[in-house]
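*Asks:* sequence below, structure please.
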Amino acid sequence: MPRGIAPVRRSICEVSCAYAERASRLSDAVVWTRQAVRPGEREVVAVLPDGCMDLLWTEGRILVAGPDTRVYRPGPGAGGPWAGVRFFPGTAPALLRVPAHTLRDRRVDLTDLLPGASTRRAIERVDAAPDPASALEDLALRLAADAGPADPLPRAVVTSLTAGRSVTATAASVGLGSRQLHRRSLAAFGYGPKTLGRILRLQRALALARTGVSFAETAALAGFADQPHLAREARELAGTSLTGLVAR
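*Replies:* Just a heads-up that it's a prediction; the model follows:
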């Protein structure tokens, strides 16, 4: 996973879900898989906000997971198997030719975004592939090639916010005013830089806490005012306690 900026693990399974991920051939993206729920097995998967968008495959469908502002729990009929490509924050909209804010907190069929015979054939190829995850990765690589050179702004914004800089300082570092940065962030990330900063900060905290760092030290290192502030953010963004998140 790219240098600690994007989350190490987006999906938290409350019952073992045979989840695996690997680095993608697409720059700073991740390929992940989740096996189908077995008959009689009850599984609940919580997907935490992380600033990313995903290309998702399940048999017969390819979907786009937009940027989340709150924890996402798949509904009935989402047992899988699943494969996905998780893009570096802010990079997917250029590949999919859609502003991120139009997909915020949504899962949308790729055929609704990129209609046409080529998209339908792409779904058929992934369905028929012996390794759907690799075939989905191939599709992501083709979309990236068609999109051309990447805009450097999203990476610069993520790097600045991850370093703990304020929105004002981040705007100055990329040569934009605060209002311009907000507009550009809506298109790239799905929400403004303040929300993105909160999400990235919580992800930093989770990464620290899962290595055994105390919650008080985690709060200080990740840029929270104090431990109660960290606990409130975990509740608001992840829908559960920090203790529960780390335990999973």
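*Asks:* CA only for contacts and neighbour counts going forward, please
*Replies:* Noted.
*Asks:* wait, what's in contact with the residue nearest the centre of the chain?
*Replies:* Using Cα atoms, centre = their mean, the residue of the chain that lies closest to the mean C-alpha position is residue 52, 2.6 Å off. Residues near residue 52 by Cα atoms under 8 Å, 6 or more residues apart in numbering: 6, 66-68, 86-90, 189.
*Asks:* would you do the same for the sequence below? I want to compare the two.
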Amino acid sequence: MSPVYAERASRLAGAVVWTRGPEGGGAGIVLPDGCMDLLWTEGRLLVAGPDTRAYRSARGPCVGVRFFPGTAPGLLGVPAHELRDRRVELGDLWSGAEVRRLIERVDAAVDPVVAIEELALRLAGDAPPSDPVLRAVVASLAAGRSVSATAESVGLSARQLHRLALGAFGYGPKTLARILRMQRALALARSGVSFAETAVLAGFADQAHLARDVRALTGQSLSGLVRS
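*Replies:* I've put the predicted structure just below:
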């Protein structure tokens, strides 16, 4: 396991495998990103639901799979809105005996990173194909298109899109769009783009609007996040 935080693309399409080793085991801040995670830590399998605010993670080594937005509910068999802003034991969602077998398998693995990825791949293999509309919604909102334009592009009414989003992402499309816009802004700012230009490119009214939204979603300043 890596001594600090590291991530790589998973063999599961759109997913990311990540590790946090003992030397990177202090509590950290997890920012909203529209995703859900399956994670293993010290003999426990947990599901991290979709966040609407920053989450302070527990201490200790951990490995996980971060699923592409909207795909985890179909693999886990639970609507995303039921897990919003929560970390839940997998045993609370599935049969306790089945989860104990899975935990034993990961615990016994030479490399828990490989084991947790294999588990995610198995879940995907057992689940029905993901709805292509979900990926189209994410792509549209991530590109900065409005919720109404996104709904029209996938052939849904605003009400239908909202209902779909609750089950797949855990919150409505406006919240998802706001979170994806913040992530887009952070990527720009961390690449060296000035905050003023970042605000324009990411779709904010101005730099002050960007600063307020980042603070509201993360509890931290934009400059602080970029430095960290």
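*Asks:* the helices in structure 2, which residues?
*Replies:* Using DSSP state H, the helices of structure 2 run over 72-76, 96-108, 112-126, 132-142, 147-153, 158-169, 173-190, 195-202, 207-218, 222-227.
*Asks:* pipe these into CSV and attach distance to residue 8 of structure 2 and mean neighbour count per row.
*Replies:* CSV is the format used below for those (distance: least, Cα to Cα, whole Å; neighbours: other Cα atoms under 10 Å):
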stretch, distance to residue 8 of structure 2, mean neighbour count
helix 72-76, 18, 21
helix 96-108, 19, 15
helix 112-126, 11, 18
helix 132-142, 20, 18
helix 147-153, 30, 17
helix 158-169, 22, 19
helix 173-190, 17, 21
helix 195-202, 25, 19
helix 207-218, 24, 17
helix 222-227, 21, 14
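*Asks:* any chance of those in a markdown table with distance to residue 82 of structure 2 as columns?
*Replies:* Output for these, formatted as a markdown table (distance: least, Cα to Cα, whole Å):
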| stretch | distance to residue 82 of structure 2 |
| --- | --- |
| helix 72-76 | 10 |
| helix 96-108 | 19 |
| helix 112-126 | 19 |
| helix 132-142 | 18 |
| helix 147-153 | 23 |
| helix 158-169 | 8 |
| helix 173-190 | 16 |
| helix 195-202 | 30 |
| helix 207-218 | 20 |
| helix 222-227 | 29 |
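*Asks:* surely residue 17 of structure 2 touches residue 68?
*Replies:* No - judged on Cα atoms under 8 Å, residue 17 of structure 2 makes no contact with residue 68 at a distance of 11.2 Å.
*Asks:* give me the more crowded residue out of these two.
*Replies:* residue 17 (24 against 19; other Cα atoms under 10 Å).
*Asks:* what do we get in structure 1 for that one?
*Replies:* Superposed on structure 1 with TM-score structural alignment, residue 17 of structure 2 falls opposite residue 31.
*Asks:* can you check residue 132 of structure 2 too?
*Replies:* In structure 1, residue 132 of structure 2 lands on residue 152 (TM-score structural alignment).
*Asks:* same thing with residue 223 of structure 2?
*Replies:* Per TM-score structural alignment, residue 223 of structure 2 is aligned with residue 243.
*Asks:* how far away is the residue mapped onto residue 118 of structure 1 from structure 2 from residue 154 of structure 2?
*Replies:* Mapped onto structure 2 by TM-score structural alignment, residue 118 of structure 1 lines up with residue 98. Residue 98 of structure 2 sits 38 Å away from residue 154 of structure 2, going by Cα to Cα, to the nearest Å.
*Asks:* residue 201 of structure 2 too?
*Replies:* Applying Cα to Cα to residue 201 of structure 2 and residue 154 of structure 2 gives a distance of 25 Å.
*Asks:* skipping its backbone neighbours, what lies nearest residue 18 of structure 2 in space?
*Replies:* residue 7 (4.0 Å; Cα to Cα, 6 or more residues apart in numbering).
*Asks:* residues contacting the one you found?
*Replies:* 16-19.
*Asks:* out of the contacts of residue 52 of structure 1, what pair is the most spread apart?
*Replies:* 6 and 66 (15.2 Å; Cα to Cα).
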